[in-house]
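# model the structure of this input:
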Amino acid sequence: MQTLITDSPREAADFINRGQIVAFPTETVYGLGADITNDDAVQRIFLAKGRPGDNPLIVHVYSPKEVEKVAASIPETARKLMDRFFPGPLTLVLCKQSRISPLVTAGLPTVGVRCPRHPVTRAFLRECRHPVAAPSANLSGKPSSTDWKSVHEDLNGKINCILRGEQSAIGLESTIVDCATEPPRLLRAGAISLDELRAIVPGLLGPAAIEEHAQPKSPGLKYPHYAPSAEIRLCGEEYGVCEGGKETAWIGLSPPPEGAAVTCRCDDAGEYAHRLFRFFRECDREHIRTIFCEMPPPEGIGQALRDRLRRAAEGK
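I've put the predicted structure just below:
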């Protein structure tokens, strides 16, 4: 299969409408999409990524009004969050309509729905006949792709088309809130913090421990994620010290250790999030064996960063 690279949202949408799969930019990370009504196309997402079948996908819509096409009902708490954060980096888990392929939801009665704010994404989704189901556009378990070149590196020849855009502005996957339960619960941290969510829905619960063998209601909860080839070592006050060396790398907010081969000092947690996955991929290209990652403070997007770093360390 030859993977086409295009700058045209309409051309990329034509692939989706013909039952094929397309990688596309969003403000969080790049997604790998298929028509939610086409079982064969959705199955090709799982095959291209090597993704476990019990890991559900997020449905992307171009307008908040389109949520009604995929959700059987929209609770008042969900409407409040949509009014404040749609379009944006927020996914809401809602009871699903039967028209959605069960492959999208991994057989669950719920579906995660998101309305991205990226203008290229919205132009692309507007041209698609149906909403688009999409996980991150990378090989399963590896760092998410935040630029089209990383998508090409992982998936060239495995997917039909890449819609080219700029590097993702945020760099971490969306915040996910389960609104199919009462009170709603944060499932995955992201750029929208728990405090921001509670400012709209005061009773919203924080993340709960996921049972080891439980089927996840959203991506990013069960399997190791976000890991480069190198070993990840967390460092900071509550963890350990970082070390320099010719096959080591370092990323964080403090000055890097002497001797590290690849370093990335960030001004704040937002820049750290923006650069993290791209840095992991750079370390793979430089054959780094150990990456020291400084844990940021747990405020704002720092909470999401800590989650991704812990999961990357679990994977390696």
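# rest of the way, CA atoms for contacts and neighbours
OK.
# how far away is Ala23 from Asp154?
The spacing between Ala23 and Asp154, counted by CA to CA, to the nearest Å, is 11 Å.
# hmm, I was thinking of Lys142
Taking CA to CA as the measure, Lys142 falls 9 Å from Asp154.
# check Ala34 too.
Counting by CA to CA - Ala34 and Asp154 are separated by 18 Å.
# the two: who's more crowded?
Using other CA atoms under 10 Å as the criterion, Ala34 and Asp154 rank with Ala34 on top: 34 against 17.
# want to put them side by side, so please do this one too:
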Amino acid sequence: MTQIIDIDGKNLDKSSETEKLVKAAGIIKSGGTVVFPTETVYGLGANGLDPESVKKIFAAKGRPSDNPMILHISDMGMLGEIAVGISDKAKELIAKYWPGPLTLVLKKSDKVPHEATGGLDTVAVRMPSHPVALKLIALAGVPIAAPSANISGKPSPTLSKHVIEDLNGKVDMILAGDQTEIGLESTVIDLVEDNPVLLRPGSISLKQLEEVLGDVKVDKSISQKVEKGQEVRSPGMKYRHYAPKGDMVLVKGDIERVIYTIKHLLGDAGKEGQRTVAIVPEEYIEQFIEIKALNMGSIKRPEEIMTRLYSCLRECDEYGAQMVAAPYFENEDEFMAVNNRLSKAAGHNVIQAD
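Coordinates of the predicted model:
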């Protein structure tokens, strides 16, 4: 039976809230699983140094065991336990962006079980900034392995109700907090070799990384499908992720033509009896009179679209959408993370606007 406990991240100095985290930390220490909020999305956590605990995450999510996990830490001492050969470049990024939504892929120490790394000799590490996450890790006293707290393949959870829908009965405890602030998973950068590689885009942009590191290579998996059997160093690279149940198509091109194409595409599908949903910027919502449209946020505020995206994808399932259409944005600098998640959700089904 899953314990569902409301947690107030703004008042963790209260003894009542601390007691909840002490209880949750006890579950982690004893080999159990706890869902907790972070600033990105909700995470499904277990002791990242215990192989049997990590296996419980795979079981709860239905997650392939070759998909690496991120180990979440609360202090630099933990980093020294799980990673070796930390470069000056890594230290510069840590100084600027930790705690925060940035994951570093580093050489792993012998303490980290292969179950947490997808069998690789590297480890993905992050220090979250969310107060609940930081205090839980500190109280547990171990790095917490925590992928997103959803059934594998579904959109990541940004609200506690999403977690309860997916994992109630499959985990030991759910710490139900507020809506997550960022709404997309962390940026992931590989720093094992001399030349840094962006493996997964997030709210910390390529431009921001290059301001610290100089040139950063962009892994081709960000915009292309990863072939079966190909080794990956980051979660979110290999499998279809973030996906609604219905078919999904993205439309690329000038935004006015994109909206025109989405209306006609879904209009035709609707005439054939399909339930359809458009996910579009708020500037174009009023153009969808006879087609259900979800407001993904303003095109002028990419961070707002990040925050709303997964809730929109989950709402498609609540509506029973059989076909979903959304824009693929042309401004790759600002919308790289959004385009990446949309592409994964659509199985890289991208068409050109009429």
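# TM-score for this pair?
The TM-score (TM-score structural alignment, normalised by the length of the first structure) is 0.94; 316 aligned residues with a CA RMSD of 1.8 Å.
# ok, Pro99 of the second structure touching Ser129?
Yes: when contacts are counted by CA atoms under 8 Å, Pro99 of the second structure is listed as touching Ser129 (4.7 Å).
# where do the helices of the stretch 101-250 of the second structure begin and end?
131-140, 160-167, 206-213 (DSSP state H, counting those that start in this stretch).
# which other helices and strands contact the second one?
For helix 160-167 of the second structure, the elements it packs on are strand 173-176, judged by 3 or more CA pairs under 8 Å, 6 or more residues apart in numbering; DSSP states H and E.
# the strand it packs on maps to which residues in the first structure?
Structural correspondence for strand 173-176 of the second structure: residues 161-164 of the first structure, per TM-score structural alignment.
# what does the matching stretch contact?
3-9, 12, 15, 21-25, 148, 151-152 (CA atoms under 8 Å, 6 or more residues apart in numbering).
# and what of stretch 237-249 of the first structure?
Against stretch 237-249 of the first structure from outside (CA under 8 Å, 6+ apart): 234-235, 250, 257-263, 283, 287-292.
# go through it and flag the buried ones.
242-244, 247-249 (16 or more other CA atoms under 10 Å).
# wait, which of those residues is closest to Pro297 of the first structure?
Cys242 (17.0 Å; CA to CA).
# re the thing from before, may I see the ChimeraX selection of the buried members of the contacts of stretch 237-249 of the first structure?
To isolate the buried subset of the contacts of stretch 237-249 of the first structure in ChimeraX, counting by 16+ other CA under 10 Å, use the following:
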select :234,235,250,257,260,261,262,263,283,288,289,290,291,292
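# tell me the contacts of Glu196 of the first structure?
For Glu196 of the first structure, no contacting residues are found, by CA under 8 Å, 6+ apart.
# map it onto the second structure.
In the second structure, Glu196 of the first structure lands on Gln208 (TM-score structural alignment).
# before we move on, what about Thr181 of the first structure?
By TM-score structural alignment, Thr181 of the first structure lines up with Glu193.
# same check, this time on Val132 of the first structure
Using TM-score structural alignment, Val132 of the first structure pairs with Ile144 in the second structure.
# hang on, isn't that match packed against Asp50?
No: between Ile144 of the second structure and Asp50 there is no contact under CA under 8 Å: 9.8 Å.
# more crowded one of those two?
Ile144 (32 against 20).
# could you measure from the aligned partner of His162 of the second structure in the first structure over to Cys161 of the first structure?
Alignment note (TM-score structural alignment): His162 of the second structure maps to Ser150 of the first structure. Separation of Ser150 of the first structure from Cys161 of the first structure (CA to CA): 14 Å.
# so between these two, which is more surrounded?
Legend: neighbour count by other CA under 10 Å for Ser150 of the first structure and Cys161, higher for Cys161 (26 against 19).
# circling back: report the contact partners of the match of Val132 of the first structure.
Counted by CA under 8 Å, 6+ apart, Ile144 of the second structure has contacts 45-49, 71-73, 137.
# how much space separates it from Gly48 of the second structure?
Ile144 of the second structure is 5 Å from Gly48 of the second structure, by CA to CA.
# need the residues touching each of those two.
Leu71.
# show me what contacts whatever residue of the second structure lines up with Cys115 of the first structure?
Counting by TM-score structural alignment, Cys115 of the first structure lines up with Met127 in the second structure. Residues counted as contacts of Met127 of the second structure (CA under 8 Å, 6+ apart) are 72-75, 98-103, 134.
# let's see that with 10 Å instead.
70-76, 78-79, 94, 97-104, 133-134, 137, 143 (CA atoms under 10 Å, 6 or more residues apart in numbering).
# cool, and Thr187 of the second structure?
40, 100-104, 126, 198-206, 209, 337.
# could you find the closest non-adjacent residue to it?
Gly202 (4.1 Å; CA to CA, 6 or more residues apart in numbering).
# for the one you found, give its distance to Glu303 of the second structure.
From Gly202 of the second structure to Glu303 of the second structure the distance is 10 Å (CA to CA).
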